[in-house]
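1. predicted model and sequence below, questions to follow.
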Amino acid sequence: MTGTQGPARTATGRTVARRTVVAAAGAVGLGAALVACGSDDDSSDAVAQTPAGDGANGAAGGGEVLAKTADIPEGGGKVFEDKGVVVTQPTAGEFKAFSAACTHSGCTVGDISNGTITCPCHGSQFDAADGSVKKGPASKPLGAASITVEGDSITLA
């Protein structure tokens, strides 16, 4: 650092070196950036584990037909962003549902293929059979959602 600036005075009259003020401002900025990035807190799990309801918390009401079984590819799945769920078919005839909100920062998951649900925001990957984390940065599994398969219809339970 160059220049001849001397120490700054605070409102209480204390003298503070300019370097201290700059370091403190940087720490505050870093903290704000980390909060904006998201976290692995339980807030997304609360929504993820309550898929039935009035839709006010991002989850759909019970009994609504989401898809036909033929719409969900084996080893893959489909994201229902407006309902906040992802439905997968890990093996032939077995259907699972999870919150579509990534547990890392709340982004909606995207691609579901080869038994893996991938979040496009930071690359987290989840197992399409049980929602467990296959690859971070997410450290918590996707919350389970309840579905019912009757005939060829998949509905939210």
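-> Done, it's in. Nothing here was measured: the structure is a model prediction, and the numbers come from that model.

2. contacts, neighbours, all on C-alpha from now
-> Noted.

3. ok, residue 122 touching residue 135?
-> No: the pair residue 122 and residue 135 does not pass the contact test of Cα atoms under 8 Å, sitting 10.3 Å apart.

4. the residue nearest the centre of the chain and residue 146, how far apart?
-> The geometric centre of the chain, computed from its C-alpha atoms, lies nearest to residue 102 (Cα atoms, centre = their mean), at 2.1 Å. In this structure, residue 102 and residue 146 are 17 Å apart, going by Cα to Cα, to the nearest Å.

5. residues touching residue 127, list them.
-> Applying Cα atoms under 8 Å, 6 or more residues apart in numbering to residue 127 gives the contacts 115, 116, 117, 133, 134.

6. identify the farthest-apart pair in those.
-> Farthest apart among the contacts of residue 127 by Cα to Cα are 115 and 133. That separation is 12.1 Å.

7. A further structure is provided below for comparison with the first:
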Amino acid sequence: MPGRPAPSRRTVLRSAAATPVAGLGLAACSPGDDGAAPARPTAPVDLGADGDVAKGATKLFPDGNVVVSRAADGSLKAFSTVCTHAGCPIRKLEGTKLVCNCHGSEFDARTGEVLHAPATVPLVELPVSVEQGRIVASPGT
């Protein structure tokens, strides 16, 4: 328009960044099915019978966002299955490898360590115990 200054490069870039672009599949990047980020447990979570995780085994509890593994000596470890990259719930366990379907991050379900980026931070370890024959994961501190 005559008499009106052209927008600066910074103004154009800010506007572009703030404008949603159709067709980018943003829903695929959303943390949860309802758009809310899944949370770590905020209260102790009863995951099931003590016998549900055998020695040397790993089990995913998607409803609790927890994975539990039992070492050969019988000790338990639990980790939150909320991906540390973008907060997506991890719903896939392949042997002892957790795979986040949002962006492909992979974690060792026994240690919480990152096996494949884009995540760079390990999963959050949760206190876990057996109470009255039930596996119970508690919120992390």
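-> Thanks, I have it. Everything numeric in this text was worked out from a predicted model, so none of it was measured.

8. TM value for the aligned chains?
-> These two chains, once laid on top of each other, score a TM-score of 0.65 by TM-score structural alignment, normalised by the length of structure 2; 125 aligned residues with a Cα RMSD of 3.7 Å.

9. give the aligned equivalent of the residue nearest to the centre of structure 1 in structure 2.
-> In structure 2, the position corresponding to residue 102 of structure 1 is occupied by residue 83, as judged by TM-score structural alignment.

10. distance check, its match against residue 6 of structure 2.
-> According to Cα to Cα, residue 83 of structure 2 and residue 6 of structure 2 sit 43 Å apart.

11. do residue 50 of structure 2 as well
-> Here the criterion is Cα to Cα. By it, residue 50 of structure 2 lies 68 Å from residue 6 of structure 2.

12. okay, strands next: where are they in structure 2?
-> In chain order, structure 2 shows strands spanning 45-49, 58-61, 66-70, 76-80, 92-94, 97-99, 106-108, 114-116, 125-126, 128-131, 134-137, with DSSP state E as the criterion.

13. possible to save those strands as a markdown table with distance to residue 18 of structure 2?
-> Putting these into a markdown table (distance: least, Cα to Cα, whole Å) gives the following:
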| stretch | distance to residue 18 of structure 2 |
| --- | --- |
| strand 45-49 | 39 |
| strand 58-61 | 37 |
| strand 66-70 | 35 |
| strand 76-80 | 32 |
| strand 92-94 | 33 |
| strand 97-99 | 31 |
| strand 106-108 | 31 |
| strand 114-116 | 30 |
| strand 125-126 | 36 |
| strand 128-131 | 43 |
| strand 134-137 | 40 |
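
14. nearest to residue 39 of structure 2, of those?
-> Smallest distance to residue 39 of structure 2 across the strands of structure 2 (Cα to Cα): 8.7 Å, for strand 76-80.

15. what's in contact with that closest one?
-> Taking Cα under 8 Å, 6+ apart as the criterion, the residues outside strand 76-80 of structure 2 that touch it are 40-41, 65-70, 109-112, 123-129, 137.
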